[in-house]
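>>> everything below, folded, please.
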Amino acid sequence: MITRTVDTADDMHEFGAAMAARLRAGDLLVLDGPLGAGKTTFTRGLGEGLGIRGTVTSPTFVLARTHPSVVGGPALVHVDAYRLGDARELDDLDIDYANSVVVVEWGAGMLDGVSESWLEMTLQRPTGAAPDGGDSAELDGDEPRVVTVRGFGPRWAGSEFSA
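Prediction:
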């Protein structure tokens, strides 16, 4: 397991790009964190590192978006499970897990049985008083985030990500 502080959105993007070098087809990442934590920013960097076609945007309304590789590597499948009720709805998306790197935002608890190995990434952002005195910090603020990555299953056993 690793935990690190990521200072800015640009750093989160770079963290995603660096993670791409450690991933291969069949890898599954489950991203968890509140709105504005940097899940899509991380995924955008990951896509850049994988050499995919197109710009990564949040697939909130389409649920899943596949970005093919332009460099002969695996495609990136980016899933937003926020509006899904359970794992059966995720299964209905017919995702090619074996030949892609799959990132599932809001997927905690929805991926039982999908893969014997996965990375769970938790992103935490600061909360507190907003600049206008409101109840919570600005969602798009560029404050540091704390990122924890845990690996589960045989693929990640003995790695720096081992749980």
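
>>> okay, CA-based contacts and neighbour counts for the rest of this
Fine.

>>> report the central residue of this structure.
L31 (4.1 Å; C-alpha atoms, centre = their mean).

>>> just checking, next helix/strand downstream of the host helix or strand of L31?
Assessed by DSSP states H and E, L31 sits inside strand 28-32. Along the chain past strand 28-32, the next helix or strand (assigned with DSSP H and E) turns out to be helix 39-50.

>>> please name every helix or strand in contact with that following helix.
Packing partners of helix 39-50 (3 or more C-alpha pairs under 8 Å, 6 or more residues apart in numbering; DSSP states H and E): helix 9-20, strand 75-80.

>>> tell me the most buried of the ones you listed?
Stretch with highest mean neighbour count among those: strand 75-80 (a mean of 25; mean count of other C-alpha atoms under 10 Å).

>>> give me the contacts around the helix or strand just after that strand.
Once strand 75-80 ends, the next helix or strand along the chain (criterion: DSSP H and E) is helix 87-91. The contact list for helix 87-91 (C-alpha atoms under 8 Å, 6 or more residues apart in numbering) reads A81, L84, M110, L111, D112.

>>> one more to put side by side:
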Amino acid sequence: MKQPFDAPGTVECATVEDTHAFGERLGQALEAGDVVILDGPLGAGKTTLTQGIARGMGVKGRVTSPTFIIAREHKNPTGGPALVHVDAYRLLDSVGGTGTVDPLGELDALDLDSELDSAVVVAEWGGGLVEQLSSRYLLVTLDRETRALEDPESQARIISWAPSE
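Model (predicted):
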């Protein structure tokens, strides 16, 4: 992972367009083997950020929430790394009240670790799970609540990141 994302940081994005632009800068800094975990409540902008990351990486395909398929791969026509966009929420949700589904087993069944050499993995809701794919990852936290409490009309997000190492 290239600078400035190799060290902790914070940025405020006032609009959706700003979030896309920040994601694009992040996407340009990512390299094959990088794992990015996106953390934040529903509606915080995780998929919006991923759309910017995809643009920065130059990958093909429309980036939408992979909620119903769990993971979607976007190929890179320029020979750069592919983007594997994962939504771990369903894995966590499946444990629910029954406890019959093992989210780590489900994550392992996706075989994402085999993608790490040639792709960038971006996982929404991945905290607590995806870290087990790689000891090196970037945790990105999106906070929309702070600015919304000050101004309910605000679209601003405070985005913080911290590498695992």
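
>>> re earlier: the helices and strands packed on helix 39-50 of the first structure: which one's closest to E120 of the first structure?
Judged by C-alpha to C-alpha, the one of those that comes nearest to E120 of the first structure is helix 9-20, at 12.9 Å.

>>> where in the first structure does stretch 134-142 of the second structure fall?
On the basis of TM-score structural alignment, stretch 134-142 of the second structure is assigned to residues 115-123 in the first structure.

>>> and S135 of the second structure, what does it touch?
S164.

>>> quick one: it from C13 of the second structure, how far?
29 Å (C-alpha to C-alpha, to the nearest Å).

>>> now V86 of the second structure
In this view, V86 of the second structure and C13 of the second structure are 23 Å apart by C-alpha to C-alpha.

>>> what do you get for V36 of the second structure?
From V36 of the second structure over to C13 of the second structure the distance is 19 Å, taken as C-alpha to C-alpha.

>>> between these two, which one's more packed in?
V36 (26 against 18; other C-alpha atoms under 10 Å).

>>> need the contact list for the corresponding residue of the first structure for that one.
In the first structure, V36 of the second structure lines up with L29, judged by TM-score structural alignment. By C-alpha under 8 Å, 6+ apart, the residues touching L29 of the first structure are V101, V102, V103, V104, W118, L119, E120, M121.

>>> kindly reformat those as CSV containing distance to P59 of the first structure and secondary structure.
Formatted as CSV, the contacts of L29 of the first structure follow (distance: C-alpha to C-alpha, whole Å; DSSP: H, G, I helix; E, B strand; the rest coil):
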residue, distance to P59 of the first structure, secondary structure
V101, 16, strand
V102, 13, strand
V103, 11, strand
V104, 10, strand
W118, 21, strand
L119, 20, strand
E120, 19, strand
M121, 18, strand
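
>>> go through those residues and name the one nearest V62 of the first structure.
Nearest member of these to V62 of the first structure, counting by C-alpha to C-alpha, is V104, at 13.1 Å.

>>> I'd guessed the closest one sits against H78; true?
Yes - at 6.1 Å, V104 of the first structure and H78 qualify as touching, with contact defined as C-alpha atoms under 8 Å.
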